[in-house]
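S.K.: Quick one: sequence plus predicted model below, questions after.
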Amino acid sequence: MDTCVIFGAAGFDRLIAPICDDALVIAADGGLRHFDKLSRKPDVILGDFDSLGFVPEGAEVHPVEKDDTDLMLAIRHGLSRGCREFYLYGGLDGSRLDHTVANFQSLAYLSEQGAQGWLIGKDYIATAIGNKSLRFPANATGILSAFCLGRDAEGVSIRGLQYTLENGTLSSSYPLGVSNHFIGQSAEISVKSGTLLLLWDVSCGLPTLL
C-alpha cells in the first residue's frame, strides 16, 4: 500500500485521479459526508466529530482538545501504514483560513517525512516540495504561485513560465513567487534546499514529480 486518499470536511468538485483498489481511504470527521457521492466506502473513519455532529459506527474517536487537526490525524495514520503519496480532498477552503494554513503546514510535514501530498480544493491544488522538481505540460493554463515555507528556499529554478528564476532564493517574508503564469510551454519548478509551497489552477491537474 503506497497511496492514501483522505477526505476532509471542505468542498471540492471532482476527483483528480481514480482511487486505486489498494489505496488506504480515510474519512476525517466531516469528510465522511463526501462518501454519499462516492462509490467507495472509507477504510478508516477518524476525528473528534465536532464537524460531523455525531460519531459514526466503528470510528476512531479523538478528543476535541488535541494538538493535531483531524486532517493531520489522518496523515499520521496513513504514514503509520506505510503510505508515501497522499491525496487530500476537502482541505483547501477560504471559509476556514486557519485550517487552510494548517493544511499547508501539513503538506510541509509530509515533504519532511519523504512523502508527497496533493491538497485539492474547488479551484486550486497545492503541494510542498523539498529537494525535488515538478514538471507541468505545455497545455497547463492559469496561474502558479510559489512560496517559501520556513527557512529560505535555496536553489530555486522556475523555467517555462512568464517569470523565470535560475538558482535563486525565496524567503518566507517576501512573496516574490506569487501569481506566475503558464505560457504554453512545458514548465518546471525545482528547489535544492528548504521547502516550497506551490499552488496552481485545479484545471491543470497533477504535474509530474521528478
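M.R.: Alright, I've got the coordinates. Residues are numbered from 1 along each chain as shown.
S.K.: from here on, contacts and neighbour counts on C-alpha atoms
M.R.: Fine.
S.K.: If we ignore the residues flanking it in sequence, what's nearest Ala10?
M.R.: Distance criterion Cα to Cα, 6 or more residues apart in numbering; nearest residue to Ala10, sequence neighbours excluded, is Gly90 at 4.0 Å.
S.K.: same question, Asp13
M.R.: Leaving aside its sequence neighbours, Asp13 sits nearest to Lys122 (Cα to Cα, 6+ apart; 5.3 Å).
S.K.: mind checking the SS state of the one you found?
M.R.: Per DSSP: H, G, I helix; E, B strand; the rest coil, the secondary structure class of Lys122 is coil.
S.K.: Repeat that for Ala102.
M.R.: With three-state DSSP as the criterion, Ala102 reads helix.
S.K.: list the contacts for it?
M.R.: Applying Cα atoms under 8 Å, 6 or more residues apart in numbering to Ala102 gives the contacts Thr69.
S.K.: With the one 4 residues further on instead?
M.R.: Residues near Ser106 by Cα under 8 Å, 6+ apart: Met72.
S.K.: give me the element Leu71 is part of.
M.R.: Using DSSP states H and E, Leu71 falls within helix 70-80.
S.K.: What are the buried residues along that helix?
M.R.: Buried residues in helix 70-80, counted by 16 or more other Cα atoms under 10 Å: 70-79.
S.K.: Heading C-terminal from that helix, find the next helix or strand.
M.R.: Going down the chain from helix 70-80, the next helix or strand is strand 85-89, by DSSP H and E.
S.K.: Report the angle between that next one and helix 70-80.
M.R.: 160 degrees (axes from the mean of the first three to the mean of the last three Cα atoms, to 10 degrees).
S.K.: gap between the residue nearest to Leu196 when sequence neighbours are not counted and Pro42?
M.R.: Excluding its sequence neighbours, the residue lying closest to Leu196 (Cα to Cα, 6+ apart) is Cys148, at 4.8 Å. Distance, Cys148 to Pro42, using Cα to Cα, to the nearest Å: 34 Å.
S.K.: now do Ser133
M.R.: Counting by Cα to Cα - Ser133 and Pro42 are separated by 32 Å.
S.K.: same thing with Leu196?
M.R.: For Leu196, the distance to Pro42 - Cα to Cα - is 31 Å.
S.K.: Okay, one more to line up with it:
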Amino acid sequence: MCPKPENVTNASKNDVIVRSDNPITLVGGGQIGPDDLNLTLNGVSCLVAADGGARAVLASGRLPDVVIGDFDSLQPGDLQRIPEDRLFPIREQDTTDFDKALRNVEAPLVLGVGFSGARVDHQLAVFNSLVRRQEQPCLVLGEREVIFHAPPWIRLPVTPGSVVSLFPMRRVTGRSQGLEWPIDGLVLEPDGRIGTSNRSLGEVVLEMEGPGLLVMVPREALEVVTQAFLSGQAGRWPARAG
C-alpha cells in the first residue's frame, strides 16, 4: 500500500506527496537496465515515477502508484493509462523532475533507477539534488555503480578490493576506516583534491564533518548499502534551512 494524500493544492510548499515507513522505488526517464526495477522493488511499499519514468514502469507491465513532475515528457496515451488520483503535477520549471520527486517524498530510503547513463547535464543535476535534498537518503543505481550522498556516518561491509570512489560536491572533511587511502586530515573539493578510485581493505567506515560528499561503490554492493541505511548503520542529515 502506497500512502499518499488525495490532493496537493500547493506543491511549491514541498508538501509530502508520499510518506512511507518502508523504502520507495523512484523511476526516472533515463537509462534503465533489464534487471534494475526488479532489483529495487523487493521490500518497497511504493513505486513512484518522476514524469517520463512512468513510461518505463508501464512498459514493465506495472502501474506507478504515484507520478510526480511537470509532465512534459509523458505522452497523452501514457497519461490515459494512469488513474487521475495517482498524478501529481508540479508545473514549475526551476527544478528537475528528480528534484521535484525527491523533495515531495518521505521514506527511510529511496531507490532510484533511470537517473544515470543518459545526458551528462542530467546526471550532474541528479548529483546536485542528492546533496541539496540531504535529509532524504537516496541510492541511485547505475549500470556499474551505486551512487549516494554520504550521511554523517556510515558503516559498509563491502568486499575487500572493491572500488570506493569519493567525489566532493563542496568543500568537505572527514575520517575513514577500511580505505587503502584514508581521508583523515584531507580537504576534498570539487576543484581541488578528490577521492575517486579508492579501494576497500574490508569494512569501510566514513564519518563526515558536513554534507556534500558523493560515494560510489560497485553495483553489486546495492544490498549492502541498502541494509546499512535501513539497519541503523548510517546517520541522517537534517533538512537544509531555507
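M.R.: Yes, it's here. Keep in mind the model is a prediction, meaning the values are calculated, not measured.
S.K.: which residue in the second structure lines up with the residue nearest to Ala10 of the first structure?
M.R.: Correspondence of Gly90 of the first structure to the second structure, assessed by TM-score structural alignment: Gly114.
S.K.: contacting residues around its match?
M.R.: So Gly114 of the second structure contacts 27-32, 53, 141-142 (Cα under 8 Å, 6+ apart).
S.K.: can you do 6 Å?
M.R.: Contacts for Gly114 of the second structure (Cα atoms under 6 Å, 6 or more residues apart in numbering) come out as 27-32.
S.K.: CSV for those residues, including distance to Leu79 of the second structure?
M.R.: Output for those, formatted as CSV (distance: Cα to Cα, whole Å):
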residue, distance to Leu79 of the second structure
Val27, 16
Gly28, 16
Gly29, 15
Gly30, 18
Gln31, 21
Ile32, 20
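S.K.: ok, the residues you listed vs Gln123 of the second structure, which is closest?
M.R.: Using Cα to Cα, Gly30 comes nearest to Gln123 of the second structure of these, at 9.4 Å.
S.K.: Is whichever residue in the first structure pairs up with that closest one in a helix, a strand, or coil?
M.R.: Aligned by TM-score structural alignment, Gly30 of the second structure pairs with Ala10 of the first structure. Each residue gets one of three states, and Ala10 of the first structure gets coil by three-state DSSP.
S.K.: how close does Ala10 of the first structure sit to Leu209 of the first structure?
M.R.: Counting by Cα to Cα, the gap from Ala10 of the first structure to Leu209 of the first structure is 26 Å.
S.K.: same deal with Phe35 of the first structure?
M.R.: 29 Å.
S.K.: Now Val215 of the second structure. Nearest residue, chain neighbours left out?
M.R.: Nearest residue to Val215 of the second structure in three dimensions, chain neighbours excluded: Leu166, at 4.8 Å (Cα to Cα, 6+ apart).
S.K.: OK, contacts around the residue nearest the centre of the second structure?
M.R.: By Cα atoms, centre = their mean, the second structure has its centre lying nearest to Cys138, at 3.0 Å. Neighbouring residues of Cys138 of the second structure by Cα under 6 Å, 6+ apart: 109-111.
S.K.: one more time with 8 Å, if that's ok
M.R.: Per Cα under 8 Å, 6+ apart, neighbours of Cys138 of the second structure: 109-112, 130, 148-149.
S.K.: what do we get in the first structure for it?
M.R.: That one, Cys138 of the second structure, aligns with Gly117 by TM-score structural alignment.
S.K.: cool, and Met169 of the second structure?
M.R.: Taking TM-score structural alignment, Met169 of the second structure has Leu149 as its aligned residue in the first structure.
S.K.: Checking that match next. Helix, strand or coil?
M.R.: Under three-state DSSP, Leu149 of the first structure comes out as strand.
S.K.: isn't it right up against Val191?
M.R.: No - using Cα atoms under 8 Å, Leu149 of the first structure is not in contact with Val191; the gap is 12.0 Å.
S.K.: In terms of neighbours, single out the busier of those two.
M.R.: The residue with more neighbours, out of Leu149 of the first structure and Val191, is Val191; 23 against 20, by other Cα atoms under 10 Å.
S.K.: what's near enough to touch the residue lying closest to the more buried one once chain neighbours are set aside?
M.R.: Using Cα to Cα, 6+ apart and skipping the chain neighbours, the partner closest in space to Val191 of the first structure is Val156 (4.4 Å). If you count contacts by Cα under 8 Å, 6+ apart, Val156 of the first structure has them with 165-170, 189-192.
S.K.: Filter these down to the buried ones and hand me the PyMOL line.
M.R.: For the buried members of the contacts of Val156 of the first structure, the matching PyMOL selection, counting by 16+ other Cα under 10 Å, is:
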select buried, resi 169+170+189+190+191+192
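S.K.: Keep only those of the contacts of Val156 of the first structure that are in strands.
M.R.: Secondary structure from DSSP state E places 165-170, 189-190 of the contacts of Val156 of the first structure in strands.
S.K.: nearest to Asp201 of the first structure, of those residues?
M.R.: So of these, ranked by how close each gets to Asp201 of the first structure (Cα to Cα), first place is Ile189, at 15.4 Å.
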